[in-house]
Structures are given as C-alpha cells and as structure tokens.
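Student: Here's my sequence, what's the structure:
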Amino acid sequence: MAETLDSSDILPSEEVINGAEGQAAASETQSPKNSSDSDSESDSDDSDDEAQENLQMETLEMELSNNPANYDGHVQFIRALRRKGNIEKLRQAREVMSTLFPLSPVMWQEWTKDETSLSSGPETFPAIEKLYERGILDYLSVSLWWDYLNYVREYDPSIRECSPAGILKARNLFERALTAAGLHVTEGSKIWEAYREFELALFHTIDETDTEAREKQVQRIRNIFHRQLSVPLIDLSSTLLVYKAWEVEQGNVLDVNSSDLDGISSHVASAYRKALEMLNARVHLEEQISRQDAPDSERLKHFMAYLKFEQSFGDPARVQILYERAVTEFPISNDLWLDYTCYLDKTLKAASIVRDVYSRATRNCPWVGELWVRYFLSLERGRASEEEISAVFEKSLLCSFSSFDEYLDIFLTRVDGLRRRISLAGEVEDALDYAVLRDIFQRASDYLSLHLKNTDSLLRMHTYWARLESILGKDLVAARGVWESLLKISGSMLETWQGYIAMEIEMGHINEARSLYKRCYSKKFSGTGSEDICRSWLRFEREFGTLEDFDHAAQKVTPRLEELQLFRLQQESKNITASTDQKDNSFNKNVREKRKLTSNATDEQPSAKRQKEAAQNPRKAYGKDKAHMKNSAEANKVENVIVHDGKPDSGKENETKDLISEKPKKYNDQCTAFISNLGFQVNYEDLHGFFSDVGGVNGIRILHDKNTGKSRGLAYVDFSDDAHLNAALAKNKQMLLGKKLSIVRSDPKQKKKRESVGRSTPMEHDGETTGHADGRTGTVVESNAEHFLDSSKGTKEPQAQLTNKRRGDDHVQLKGKNTFAVPRMVRPLGWSDKNKPKPKPEGTEEGGDLTPKSNDEFRKMFLKT
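Tutor: Next up, the predicted model:
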C-alpha cells in the first residue's frame, strides 16, 4: 500500500514559483519577439494539459463517489490535486482517504510538508502536530518520526525557547520515538542521534558558571550514549568512536582512534560486546529482508524466519518492532496480521497496545472475519466500554467477508460478550438490558437465514438464542417463538425438531414435547430421519408417558414405519431389477457375440439349413440352446461372486479372463463384518480410513456390479481378531460420506444352516433373518441383502429353485407382512385353502385328458401353426 511520488508531483513552493517568474522575466527582456511566439505555443500546450487534467480529476472524483473503497483511485486523485495545486480539495481528499484507509508513511510526509510550506506560523503548529501524531499511528516509519522531531524542535515555541515545559515535552517525545523505532537495526540510530543532538544543544545553553546543571546535563548525555551502545544497531562501532571522542572532550583519557574498550566502564563494555554479538547474529537476516529486488513472497518468508529467530530469544520489544517493520512492508498480508495479534495476545498484557494493533489490523485487512472476532475479545479483556465495542461491531458489519459463516461468527462473538456482561449485571457499572442481546440475534437471523437455510450453523445459532431467551430473558413464549421461526426456515431438518423437543423435555414440559412429536412424526426427512423420529417418539413415551400414551404412539408410528420400510424395499427391488435387466441385456449380447465367434460346424451352416433342421428335429435344437444357456449361466454365476479386496481393476480384458477361467475365491468369514448402505462412491481408502481408529483390518471386499463395475453398496471387512471386530461393530449407524452405515457380524454358520435347512423347511423371513434396516434392533443382518442379490444376480441358488424343490409341500408360508415379491408357490401367513375346490385334472369334462401323447401327436401339436 506504500506509494512513492515522483519529484514532479511535489507541490511547488513560493520560492520555486518566484524563481520561475524571474527567469521568465529575464528571457522576455533578452528576446521579446521569440518569447512572444514561444509564450503563445506554451499557453496552448498548457491549456490542453490543464483541460486533460481537469477531465481526469472529474473522472476520478466520479469513480470515487460510486466506489469509495477504490484505494488506487484515492491515490491517483490526490496526486492529480497536488499537481493542480487545489489546496482545499486536496485536504478534503486526504481526509476522506484517511478515514477509509491507513495512509503510507510517504503520503503522511507529503501531507505534513505541504501544510508546513503553506504556513509555518504558531497558529498552524497544533494542526500540523496533529497530522504527525496521526501519521505515526498507521505504520512504523523512522523517517516520519525524524521529521516529526525536527519539526517540533523548530516550530514549537516552548521547545525553541527552552522552557522547562517545552524541554519536558521534547524529552517525552524523544522517549516515545525510541520506544517505537529505537530498536530498528538499520535505521534506529537516527532517533538516538537526534536525541543526543537535542541534549547537546541544551548543554550549550547552560551558563558555564552553573557547574551543577552542566554536570547533570553531561550525565544525561552519557546515559543516552550508554543506552545506544547496548542496542544492536548497524553502525554500533562508529557510535563507539563518537562516544569516546565525546568523553575526551569531557576530560577523560581515551584512544579515540581505536575500537577497543579500554577506559570504558565494565558494565558499558559488557553491554557493548553483547550488543555487537547480537548484531553479528542478525546481519545476514537484515540483508535478506532488505533486498528490494527479491519477490515479495520471498521477502515475506525471510521476515517470518527473522521473527521466529527473535521469538526464540524471548524479547517482546524486539519481536514487536520487527512485526511493525513487516506489516509496514506488507500491510495487506492477513496471515502476518493474524500472527502478530496472536503473539500480542499471548505475551503482552498492555490492553492499549493490543487494542491499537487490532484497530490497525482491521483497517488494513477488513475482509478477515477472524481479526474482527479477536478484536472484540481484546476489547472485552481490556474492559472497554459498551459504546466502543458497539461501534467496532457496527463497523465490522460493513465489511465484505468471504463466507456467511464469518458473519455468523461475528454475530455470535458479539452475543457472547453481551451475555457475559448481562450475567455480571451486579459487578459492572454499565449493565445492559436483555433487549440489546435479542436485537443482535434478530438482526443475525434476518440477515443469515436465507443464506444458511437447512444448515447446522443456523440451527446452532437458534438453539443458543432460544436457551438465552428462557434463561436470561425469562421468557418461555419468546424461546418457543425462536424455534417456531426456525421451523418455518429449516423445518425439513430432523435436528431442528429434535432440538425443539429437547428444550421442552429439559424444562419438564412433557405435553408440549408430545405435541411436537405428533406434528413431525409423519414428515419426510432425509436419510433415515423419518424412521428415527418415529422410534424417538416411542422411546419418549416409554420414559415419560403412560401406557395409554405409549399405545397411542405405537398406533400412530407402526403404520408409518411399515410404510417407510415397504418404500425402501421397493426402492431396493427397483435397483436390483434395473441391475438384473442390464445384466440380462449384456448377457444376451455376449451370447450373440459368442455365437458369432464360435467355429462349430453348426454355426457355419447357412441359416436356411439350420431352420430346416430345427423344424425336423426340434428337440435337438432345443437341447443345444439349453446347454449353451447353461454354460452361460455358469459363467455368469462365477462373475457375480467375484469380490474386490480394495484393489483397482486391472482392465476389462483381465477381468473377463478371470471371470471365465478362474474359480471364485472362498472366504470363511469367521471374523468379518458385513457392511451395508454404503455410498456408491465409497472406495477402499474410505473404508480403511473409517476403521482406522479400530485397527486390525486384514482385508476389505467391496461388491461390484459385473457389467458396470459400480459398487452395490455392500462390503465385507475382515479383522484379525474378535476384539477388533467388536470395536468395528460399535461403529454401527455412524456416517460415512453422508450415509449411515449398517454394520453387523458376518455369520457363515448361520448362512450354511439356512442353506441346508432350506431344502426341507420353509424359508425364514422374520425380523432376524431378513435384516430389515428399521433400527428397532439396531442391527442389519446380511442375509436379506444376500437374498436380494442372490435372487437377481445368481450368486446363490435362486429363490424359484428353492420353491421348486418344495413342490410336494402345499402349505409353504412366509412370515412377515412384506409379501409383494414372494413367488406364487409361497403363500402368505394365515392363507388357507381348505374350502377351495380342487381343480379337475385334464382329461375330464373341463380340464382335458391326462393321457400322455405320442411323438406324432406332440409333433403335430408343435407344428400346428
């Protein structure tokens, strides 16, 4: 942000103008004719330049009125006004810019010099002194301090007359300058020298007869020398020679031409050696940060390394002045300001210094919300007044931040401070009314609700608001109003209803909580939220309600849960059906391609000949097709049981080869977790990271579709022992990439038992074996997912085949109510056929004859068309 101006930009002084007029008059006397011609040409050129400058200033002024935050526009406008010499507009432009941005040291120097050149009388001294005071607060500048000190010595009447008040004022100003810039390694000696010169000038004003005063002044100058020699400054050795020469003037015998320390007191010599050692350790760091030809990023990196070096010595004054040098060079580096303020919060207890740095940080980087938040906290630690904190808060809301969460953080930080101040109403003088806090919450809600709709951030704010309304505000109606307003904005979030209900339960309002359950149990929430709210109502009634309340809740919830469960099963069935159709299409395509590529003699025959043979011998043709379909089905079966141990596929060619030639792997699943409801984007790394806190993972198998290669949402995870497996089962219902996982133990023994028993007993479909993810038991058994996969993919014996094996049993029943996908041979629970008349066999009056047909009769029936 520091800007430098060319020499042509400096406002001309009266001497320069008079000198130019004198030269013009002399040239007119020497050659009037030539001068008149040149004057006409110069006048036309000047008029053109002036018109162009006026147009430029009007354009800049219009741009700044539309966009006051244009920093470069302000700088250019001030430059144009300086060239024009429009003093009043120039002052106004500088004042406007200084209120919006901190001015660079060069701009402050130009401003003070311009004002001094206009008038240097006693009446203008306070105004110019105030400008210097404002300038030294923006950035650290040794040059600006040096100009300030010289201006005060020259134009302050009290200091110029060496009055006691003036001398005290000057010494205080010099001490301030030493505190601010005296430790500057490369430029700090300017302040020390100016201080010594001032004291030496005072020494010469003391009467020679006043030996006591002169000796006191000599000791004062000697102390300044000693202090300077203990500071690691770049010209430390030359300062030692000056000091020795001064001591010789005072009558001490010293070798002024050598840099040895003979004749100097021991404590001064020790301090000098230490300072020289510190200087030598910092010379290379100073060279790195002083390279103007290096990129800014590299120089900033060198500054940060230098800061770490200084922090290792633990001298806050040296660290702070180096931070000041860094922010002067890089004023809009938000990371640098954050680092600076964080260091001050940890090390300095002076509230005024920390507050001043935060004020400057937010002026340089107003778009950083974290700086404003820390600023509020520093004001509160420093016991700032409510008016000051409120002014800073209002200023922060005018800034533009990168996210709405930063605005929310600022609002909540302000609320935190108000809450603490209201809680300490008896301990502070300016106690606040709760209405102030409510107003902040309302402003935050009005501004952020539209942008943070259905987010946890907005929920967190309203939860905080409702709690304060009930605790600090003592207004339960207002607390409920907060929740009701949030329901209008984010009523589709399950967490919103849960938070509202939790508040009512916490306050003991059971009936109000029950009414909320009645309002929301039938709503549709994302994920498993609809099921969760239903089960939450049942748990609530078990813990707080009567038996009638529990029965009423169960009567309402049970149909809703069945509806949701049926919907999910239908969705799973649709997904499986779609996958099966895709597999069949791919299978038929592969069959056609294989038939085209087969080199059998039958395939090479003309199509007319094949049709003739099929007509003459249909059984032969049917047998070939059946055998071919059987082989294809077996190949398909092999492909469906292939699993992936978390490794990427090597390619479609290798995959096809493995599916045809290799046998499927066998897993005993003795210490394995079955995972369902996986997101389709979950890969091996995601699952491995999910179980990283558990440990003991030996292998991960994610089931993929054989045609598309996409995940089926199912996986097996093998663990080294039961301890790790149990720890993994404890992660059931946790979220992974936006989906709540169902994790159960894989039970191969139970699975084999069902396969063996299935040949002679009805299929089980109760709540334990079907594995419905309704959450009532908290587990999901893998057999149901395998059942759906097996019936569509062919990984196990299809359900139709199991049904055909039990054709002798006419009373096969399916337990449970979800019978929409049951084959026709399996009858639902409670179905009876005792009263149904048995169909008459074929061969009777209605059904026909059961006598077997001969080959000729069968052939005639087959070829009847």
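Student: from here on, contacts and neighbour counts on C-alpha atoms
Tutor: OK.
Student: Could I get the full set of strands for this protein?
Tutor: Here the chain has its strands, by DSSP state E, at 672-676, 697-704, 711-719, 735-736, 739-740, 742-745, 813-814, 827-828, 843-844, 848-849.
Student: in terms of contact count, name the helices or strands touching the top helix by length along the chain.
Tutor: With secondary structure taken from DSSP state H, the chain has its longest helix at helix 547-597. In terms of contact count using 3 or more C-alpha pairs under 8 Å, 6 or more residues apart in numbering; DSSP states H and E, helix 547-597 is assigned the packing partners helix 529-544, helix 782-793.
Student: so which of these comes closest to residue 205?
Tutor: With respect to residue 205, and counting by C-alpha to C-alpha, the nearest of those is helix 529-544 at 89.2 Å.
Student: what's the angle from that closest one to helix 547-597?
Tutor: 150 degrees (axes from the mean of the first three to the mean of the last three C-alpha atoms, to 10 degrees).
Student: So which bits of helix 529-544 are buried?
Tutor: Applying a neighbour-count criterion of 16 or more other C-alpha atoms under 10 Å, one finds 529-535, 537-538, 540-541 buried in helix 529-544.
Student: Distance from the longest helix of the chain to the middle of the chain?
Tutor: Centroid separation between helix 547-597 and its chain, computed with C-alpha atoms, centre = their mean, to the nearest Å, is 39 Å.
Student: same check, this time on stretch 141-156
Tutor: Average the C-alpha atoms of stretch 141-156, do the same for its chain, and the two points are 46 Å apart (C-alpha atoms, centre = their mean).
Student: which residues touch that stretch?
Tutor: With contacts defined as C-alpha atoms under 8 Å, 6 or more residues apart in numbering, stretch 141-156 is touched by 105, 108-109, 120-122, 125, 129, 132, 135-136, 159-160, 166, 170, 173-174, 177, 181, 187-188, 190-191, 194.
Student: One more, please, to line up against the first structure:
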Amino acid sequence: MAGKQTASPVDDARAAALLRMDTDSESDAGGDAGGGGDAPQVQQEQGGGVDAATADRLVILRDHISAYPQSYEAHHEYVELLRKAAGAAHDDEEAGQLWVLLSGARESFAKEFPLSEALWLEWVEDCEKRGEERAIGSLLERAVGDYPTPALWKRRMEHERKQGRSAAEVRAIAEAAVRSCGADVANGAVLWEEFADFEKEALGRLEGDADREDQRERVRGIYKRALGLPMVGLKCLHQGFLAFEGLGEESPSSPLSQTLEVSLDELESRETYEDGLSKSDNSQDATLEVFQKYLKYENKYGDPGRVVSLFQRLVCRFPCHDPCWDAFGKYVENQMQDKEFARETYVRAARNCPWSPQLWARALATSEGPECRPSQEELLNTSLSNALLVQSLTQQSALDLLLVRADALRRAARMEELRQFFRFAWDKLCTLFPDYRDDTFQLARYWARMESPEVATKMWQEMAGRYGSTCPVWLAWVDFELHHGGPASVKAARAIFQKAHSKCSEIAAKWRAFEGEYGSAESAAQAYRKTSLINFSLMAAEAPRQVEAEVPKPTKRKKPATKKPAKKPAKKRAKKRAKAPQRGSAGMLVPRQVGRKSKLEL
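Tutor: I've put the predicted structure just below:
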C-alpha cells in the first residue's frame, strides 16, 4: 500500500509521525519504558486524532496490504480505521493529511476489488463534506459500474442535475439508469420518479408553446413506461401522473388507469417471490432458491428486461457466488446475444470472483476486437497477475485462458504476434507449473500449424526428444503430419512410425492400421513383420512377470512327525516276504518259487 501512495503530496515523514508509524523511535521506546498513564495522552496530543493502538494497527495493515494486495479484509479494515481517524482530526491540516491517506487507501481498494454500495456512498458522502464536488461525478460513474443498484443510480442522477449539466446529458444518464435498474420490482420506481421530476423541471424552463408541448409528451411517455412495469410504488407514480395532468386522484378519465391495473395484477403474481427475498432470516441457500424460482418465472412470463433486472439484483446480493455470474453471463450471451453487454457482465464477474478461470475465460472471449476497453491483452495480463486466480488454476484451465488470446490473434491474422505469443504461453505455463508437460500436445499442435514446415518438424523433433519414451507424442506427431503435412504427409508419417514402432504396442497397432489405409501391400506386410516380432518379444518378456505376479509361490510346510512302526521279528518278516507276490520291472505279477515246483498266484 505504501508503494501505491508515493505520489501523495503528504511528506512520508510527516505521515509517519501522524500515524505513529515511527514505532522504533527513541521517544516511543522511552514512552513504553516509562509505563506511566500519561503516555497515551502525550501520543494523542502529538498525533492528533490517531491514538497509538490505532496507529500500530494501521502500520500492520499497510504492510500486509503491500505484501498481499488482494486481501479484501485488510483493505476494508484499513479504510475504516483511516475514515474514523479523519473524522476525529483536531484541525484542518491534520484532517487534510488523513484525507489524502484515506483517498489513496480507497483507490487501492477499488483497484483490486469492486466496492460495495455502502462503501461507494460513504466515499461520496466524505467528498461532499470536504466540498470536492468535481470528484463525485467520476466516483458515481465508477460506482454504478461496480454495483448498478437503484440507490447508486438515483444518487448519480441527483448529482448530475445539481451540477447544471445539459438536459441531453442528464437525460442520457437517466435512460441508462432505467435501462439498468428500472425494472427492479422492489426499488425501480425511485428511478422513474427521479426521471419524471427532471423532465418536469426542464418543462418549467421552456417558453415556446411547441417546445412545451413536446416536453409534456416526453413526461407522459416516462409515466407510461413506468406504469407498464410491475413495481412497488406504482400507485404513487400514478398519482404523480394525475397531478401532472391536472386530474383528481381517483379520476376515471386517466388514460393510464388500465395500464396501472394490468401492472398491479402482474405485481401481485410476484409478491410471493418478493416476500421470500425480503426475509432477513433466510439462509443463503434459501434465498438463492427463491431467486432461482423467480428467474424461471420471469423467463417464462416476463421479458428479457425483467430477467436482466432480476439477475442484477441477484449478483448484487451475492457478488462472490460465481455460479450466479455464470448464469447471468450465459443468459446475456446466449439468449439476448448482446456481445457488449455480455463483455461488461463477464468483466464485472471476473472482478467479483477473481478465482474463477471460467469467468476470466469468458471475459477474454467476449473482449475480442480493437474497440474493447479494457483490451483483451490487458485483461489477460490482469488475470495472470491475479494471485487468487493463479492459486486456483490447473494446467488445463491455464492453457484454456492462453488459447483464448491465441484464437483472437489467429482470427486477426496477426501471425508474427501469434508466434511470439505461443513462446510466451509456453514459458508462462512452465513458470506457473514447474513440472508442466503437455500430455495432450494441444498447444504444440496449434503452434506447429502456425509455423513453416521446417520449423514445425524441428519443434516435433524436440518434443519427441523430450517425451519420446511415451506413445502420445509420436501419435500426436503422426496426426499432425497427416492433417497438416502437405503432399509428403504420408511419407513423413511412415518415417515417424518406423522410428517409434518399438516404443510401445499401441504405436505398432497404429502403424499397421496406417498402412492399411495409406500404404501398399508391400509396406503393410513390412509393417506387420516388424510389429509382429516386437509384439512377440513384448509378450514373451511380459508373460513370466504376469504369471509370477498372478500365481503365488507355494509355501513349504513341515511334515508332521510320525512314530516309526516297531520292527517285526526276523522270522515273521521273512515269512511275509515269502507270501507276498513279486512284480517285475514292468509292474506285472511274476510267479513265486516254491521248492522245485511253480504255480501262478494271482
């Protein structure tokens, strides 16, 4: 924060003394060492409206914001403390110094985040107190860009009327106000009332009869447009119209009575939703559910203006809920097909939800063209320097952001700038993700297609040298050659297959399929011979490992100990052997010799 205030007219040393930022000074150390009750009083007299505790806290916040500029809570607290200190200043000089610091803090806050309605109104109120009327107009213009609420638009219309702007200028602002929030069911009537009051005031300054009649028709047109919308406060608007026409409050001859009745009936059908939104004890989920049902109703029975008005209320109520912004942007982009409004919506969305890559991507996509402000290049630089976004980026979402810009450069035929951007994109991805590898080779294919054939071939050779141990790089190279390689693409693809077919079985299968589609019988047979040998060796090498992995080795088990049978006496063993039949080498029974005679025993 301190770095952002170097242009301040306030001397740094005086500001430091004012805010007790010289915490290491001997006087402060002595005051702390004394430990007496008079120290705070002395500091208060020296530092004016800032006590020591507040000054210390301001120092901490200032340093924290300097290190982490996207800390919303720190910005908010810093502004609140400075505003409180400025309100307690003892004299004009001290108040002026604090005002400069407060203005710088607010500018830093507004640069990083959209300010809420309350913060903008406080800023405007403080400017009014100091008599800085010139600053108020630009502040209110920025305010309705951040938070287009009826209260801020009404405040802007009032200010422009007081400044003596021309009728055409004020009328243009009033039209923008009712276009933005005029269909707000709850609070839109205040804008139409302010618009009608301005036109009636302009009528009073006209003298010619013809001019006055034209102006009267303009006032009638405003009332007619307003009374045709379902809004709270329609009866008051109708009474204003009757008074303008010089008719009684209950005059049956009012030309807008029927219009009023139709709008009141439409308002009644929306009361259930409005009651649900006005409940202060509703949870966030309950309120979002009411909004969802309300939007479906307006989309079915209302018109696009009412749907947009309800979306505006939704995102002002839940500015940090990115699904709300996503739905709003899609409605404007797809249903209304209003590119400029879609761009404004997505840029607001990205400022409110800077952590969302999807919202940044749509903001970039809708900002294509030299007429867009901020430009697409500025938006991309802003997004890639946003700490909240960088923390939430994945490799694919970061690539998607960069490719949006690449697509725009290609469509604009800015080829040299596109080639330089591809180098920037690759370096940026490697910086954001030190272990980055483009497994899909989406960026490499796109980049190579924009280069000459010689440069493209060199690029793929470098990629193959880096990722050559994997199949995807070779297959991506082959695909590139077949689609963008020109007349010699088949020959180049075959050379890649011949070089890479031993890397994995998938490449071998792709080579055989390739030769079936593009090759001759001889080249197909050659591919089959080479890939068959490779496949056989791969299977032979892999089969034992698979068997070894699938079949567990048997475990050795000890046999249970058994007692040996007792030996029989020798005579009994001999007698048993004599009776037992004998088998030959082939397992056949042979005769047993008994004396000199023999006989077969089965």
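Student: Dump the buried residues of helix 529-544 of structure 1 to a markdown table, plus distance to residue 497 of structure 1.
Tutor: Rendered in a markdown table, the data for these read as follows (distance: C-alpha to C-alpha, whole Å):
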| residue | distance to residue 497 of structure 1 |
| --- | --- |
| 529 | 11 |
| 530 | 12 |
| 531 | 14 |
| 532 | 12 |
| 533 | 9 |
| 534 | 12 |
| 535 | 14 |
| 537 | 12 |
| 538 | 15 |
| 540 | 14 |
| 541 | 16 |
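Student: ok, of the residues you listed, which one's closest to residue 284 of structure 1?
Tutor: Of all the buried residues of helix 529-544 of structure 1, the one sitting nearest residue 284 of structure 1 is residue 529; the distance, using C-alpha to C-alpha, is 63.5 Å.
Student: can you pull the contacts of that closest one?
Tutor: residue 494.
Student: and if you look at residue 520 of structure 1?
Tutor: For residue 520 of structure 1, the contact set (C-alpha under 8 Å, 6+ apart) comprises 497, 533.
Student: And it, what's its match in structure 2?
Tutor: Under the alignment defined by TM-score structural alignment, residue 520 of structure 1 is paired with residue 500 of structure 2.
Student: ok, now how distant is residue 165 of structure 1 from residue 388 of structure 1?
Tutor: 33 Å (C-alpha to C-alpha, to the nearest Å).
Student: Nearest the middle, which residue of structure 2 would you pick?
Tutor: Within structure 2, the residue whose C-alpha comes closest to the C-alpha centroid is residue 356; the distance, by C-alpha atoms, centre = their mean, is 1.2 Å.
Student: Might one say that that residue is in contact with residue 350?
Tutor: Yes. Taking contact to mean C-alpha atoms under 8 Å, the distance of 7.0 Å between residue 356 of structure 2 and residue 350 places them in contact.
Student: rewinding a little: closest to residue 242 of structure 1 out of the strands of structure 1?
Tutor: strand 735-736 (73.8 Å).
Student: what stretch of structure 2 does the closest one fall on?
Tutor: With TM-score structural alignment as the criterion, strand 735-736 of structure 1 doesn't align anywhere.
Student: For the strands of structure 1, could you give me TSV that also reports distance to residue 82 of structure 1 and mean neighbour count?
Tutor: Shown next, in TSV, are the strands of structure 1 (distance: least, C-alpha to C-alpha, whole Å; neighbours: other C-alpha atoms under 10 Å):
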stretch	distance to residue 82 of structure 1	mean neighbour count
strand 672-676	75	24
strand 697-704	74	20
strand 711-719	71	22
strand 735-736	64	14
strand 739-740	66	16
strand 742-745	74	24
strand 813-814	95	18
strand 827-828	97	18
strand 843-844	119	10
strand 848-849	117	12
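Student: Among those strands, which comes closest to residue 114 of structure 1?
Tutor: Across the strands of structure 1, the minimum distance to residue 114 of structure 1, taken as C-alpha to C-alpha, is reached by strand 735-736, at 66.8 Å.
Student: Could you list every helix and strand that that closest one packs against?
Tutor: For strand 735-736 of structure 1, there are no packing partners by 3+ C-alpha pairs under 8 Å, 6+ apart, so no helix or strand.
Student: Off-centre distance for it?
Tutor: For strand 735-736 of structure 1, the distance from its own C-alpha centre to the chain's C-alpha centre is 20 Å (C-alpha atoms, centre = their mean).
Student: Roughly how far does the aligned partner of residue 436 of structure 1 in structure 2 sit from residue 546 of structure 2?
Tutor: Aligned by TM-score structural alignment, residue 436 of structure 1 pairs with residue 417 of structure 2. In this structure, residue 417 of structure 2 and residue 546 of structure 2 are separated by 53 Å, where distance is defined by C-alpha to C-alpha.
Student: Check residue 479 of structure 2 too.
Tutor: Plainly put, residue 479 of structure 2 is 33 Å away from residue 546 of structure 2 if you go by C-alpha to C-alpha.
Student: If you count surrounding residues, which of those two has more?
Tutor: When residue 479 of structure 2 and residue 546 are compared on other C-alpha atoms under 10 Å, the one with more neighbours turns out to be residue 479, at 15 against 11.
Student: Report how many residues lie close to residue 191 of structure 2.
Tutor: With other C-alpha under 10 Å as criterion, residue 191 of structure 2 counts 25.
Student: and if you look at the one 3 residues further on?
Tutor: The criterion is other C-alpha under 10 Å. On that basis, residue 194 of structure 2 has 16 neighbouring residues.
Student: wait, what's in contact with it?
Tutor: So residue 194 of structure 2 contacts 154, 157-158 (C-alpha under 8 Å, 6+ apart).
Student: swap in residue 379 of structure 2?
Tutor: 363-364.
Student: what lines up against it once you look at structure 1?
Tutor: Taking TM-score structural alignment, the alignment pairs residue 379 of structure 2 with residue 392 from structure 1.
Student: what's the spacing between that match and residue 373 of structure 1?
Tutor: Residue 392 of structure 1 sits 10 Å away from residue 373 of structure 1, taking C-alpha to C-alpha as the criterion.
Student: Residue 91 of structure 1 now?
Tutor: Applying C-alpha to C-alpha, one obtains 34 Å for the distance of residue 91 of structure 1 from residue 373 of structure 1.
Student: ok, those two, which is more surrounded?
Tutor: residue 373 (20 against 16).
Student: For the alignment partner in structure 2 of that one, which residues are in contact?
Tutor: Structural correspondence for residue 373 of structure 1 with respect to structure 2 (TM-score structural alignment): residue 361. With contacts taken as C-alpha under 8 Å, 6+ apart, residue 361 of structure 2 has the following neighbours: 400-401, 404.
Student: do the same with residue 180 of structure 2
Tutor: With contact taken as C-alpha under 8 Å, 6+ apart, residue 180 of structure 2 is in contact with 148, 309.
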